[in-house]
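[1] task: produce atomic coordinates for the following.
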Amino acid sequence: MKGNRSFPLKLQTGLQFALRASVDKSTLIWHRRMGHLNINSLKLLQEKEMVFGLPEIKNTNEVCEGCILGKHCRDSFPRESTNRASTPLELVHTDVCGPMQTITKAGNRYFLTFIDDCTRMCWVYFLRYKSKVFSVFKKFKATVELQSGYKLKKLRSDRG
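    The predicted structure is shown next:
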């Protein structure tokens, strides 16, 4: 440090050069850039000069992992679920949604749904506060058990 509290710098000018990167696997890069287009179609784009700056496309034995995963076959989804409830109220799905940005005229910000797995019957309750969910559930349970004659056996939720 000098007397004026500065640090002198000694810069040496030397030979300056720039490095250039080149890619040997340009075919695979263009294959990915074009949304995993096949090699024959890439060659056609290059021959007809449909893409500006497309280099020469060469046949390659390398395999694109994304294309292989995309071509894997998988079992189809079953048309009917095998675990469906056989009697009403055997399994009821529930979810709480909210708080909503727009408040209803009654001041509700949440809604609570109950869906019976057997009959697909759906009940929707509107709530001002999320803390009212348990009291609404007790009323729902009493009402549907009285009306249907069945007992609620399982309640499935996402713990919301």
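
[2] going forward, measure contacts between C-alpha atoms and count neighbours the same way
    Noted.

[3] buried set for the top helix by length along the chain?
    Counting by DSSP state H, the longest helix found in the chain is helix 133-148. Neighbour-count burial for helix 133-148, counted by 16 or more other CA atoms under 10 Å, picks out 133, 137.

[4] which SSE is immediately downstream of that helix?
    strand 154-156 (DSSP states H and E).

[5] please, which helix or strand holds Leu28?
    helix 26-33.

[6] in that helix, what counts as buried?
    27-28, 30-31.

[7] packing partners for the helix or strand following that helix?
    Next helix or strand after helix 26-33 toward the C-terminus (DSSP H and E): helix 39-47. Secondary-structure packing of helix 39-47 (3 or more CA pairs under 8 Å, 6 or more residues apart in numbering; DSSP states H and E): helix 26-33.

[8] which residues are in contact with the helix it packs on?
    The contact list for helix 26-33 (CA atoms under 8 Å, 6 or more residues apart in numbering) reads 37-39, 42, 54-60, 64.

[9] hmm, 7 Å instead?
    37-38, 57-58 (CA atoms under 7 Å, 6 or more residues apart in numbering).

[10] just give me how far it sits from the chain centre.
    Centroid separation for helix 26-33 versus its chain: 26 Å, with CA atoms, centre = their mean, to the nearest Å.

[11] can you give me the end-to-end span of stretch 126-133?
    10 Å (CA to CA, to the nearest Å).

[12] this one next, for a side-by-side:
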Amino acid sequence: MVVVRGNKTGTLYMTSSYRDSIAVTNASITSSLWHCRLWHMSVKGMKELQSKGKLPKLKLIDHSLCEGCILGKQRRVSFSKVAREPKAKKLELVHTDMWGPAFVSSLGGSKYYVMFIDEDLSMQFHWYPASADARLGI
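    Purely as a prediction, here's the structure:
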């Protein structure tokens, strides 16, 4: 199969004419396989290649949606734009997370850290306990 012909210039292959240089042969396999080989080209694009004689042996271009095309068209959906009502008092809502154990101890000898985030103040407080079962001592 010849895809592109060109002359090597340094480390690049330069093509002289893009119109006549692309030729695909041995297209007697299914259109789904050619869809994957041509980087998940659309049916419209494959029909255009067929009309230009680049896929001469491919009689019918009809392939169902492949998993790669479906996954490639997915996108992340952002969170709701509606803001929730902030808490009115300090320490009314506190988020916490504990991380550890670390492979290497901190300078103070701790292998864990606990993070507290106050919803009202939007501030973070960190605590570095000596062990996972250490108490706050409040």
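
[13] thinking again about what came up before, nearest to Trp123 of the first structure, of the buried residues of helix 26-33 of the first structure?
    Nearest to Trp123 of the first structure out of the buried residues of helix 26-33 of the first structure is His31 (CA to CA; 51.0 Å).

[14] now do the same for Pro88 of the first structure: its match in the second structure.
    Structural alignment (TM-score structural alignment) places Pro88 of the first structure against Lys90 in the second structure.

[15] which element is that match on?
    Per DSSP H and E, there is no helix or strand for Lys90 of the second structure.

[16] what residues does the residue found closest to it once you drop the neighbours it is linked to in the chain make contact with?
    Nearest residue to Lys90 of the second structure in three dimensions, chain neighbours excluded: Asp120, at 5.6 Å (CA to CA, 6 or more residues apart in numbering). Neighbouring residues of Asp120 of the second structure by CA under 7 Å, 6+ apart: 86-90.

[17] Arg79 of the first structure versus the counterpart of Asp120 of the second structure in the first structure, what's the distance?
    Here Asp120 of the second structure is matched to Cys118 in the first structure, going by TM-score structural alignment. Note on Cys118 of the first structure: its distance to Arg79 of the first structure, by CA to CA, is 16 Å.

[18] Asn40 of the first structure now?
    On the measure of CA to CA, Asn40 of the first structure and Arg79 of the first structure end up 38 Å apart.

[19] which of the two has more neighbours?
    Set side by side, Asn40 of the first structure and Arg79 show more neighbours around Asn40, with 12 against 6, by other CA atoms under 10 Å.

[20] Cys97 of the first structure maps to what in the second structure?
    Using TM-score structural alignment, Cys97 of the first structure lines up with Trp99 in the second structure.

[21] that older thread, from the contacts of helix 26-33 of the first structure, pick the one nearest Thr113 of the first structure.
    Leu37 (45.4 Å).

[22] span of stretch 29-45 of the first structure from start to end?
    Start-to-end, stretch 29-45 of the first structure (CA to CA) is 15 Å.

[23] now the helix or strand encompassing Asp97 of the second structure on the first structure. Mean distance?
    Using DSSP H and E, Asp97 of the second structure maps to strand 94-99. For strand 94-99 of the second structure, the mean deviation from the first structure after alignment is 0.5 Å (mean CA distance after the TM-score superposition for the first structure).

[24] how far apart are the following helix or strand past that strand and its match in the first structure?
    The helix or strand immediately downstream of strand 94-99 of the second structure is strand 113-118, counting by DSSP H and E. With mean CA distance after the TM-score superposition for the first structure, strand 113-118 of the second structure departs from the first structure by a mean of 0.5 Å once superposed.
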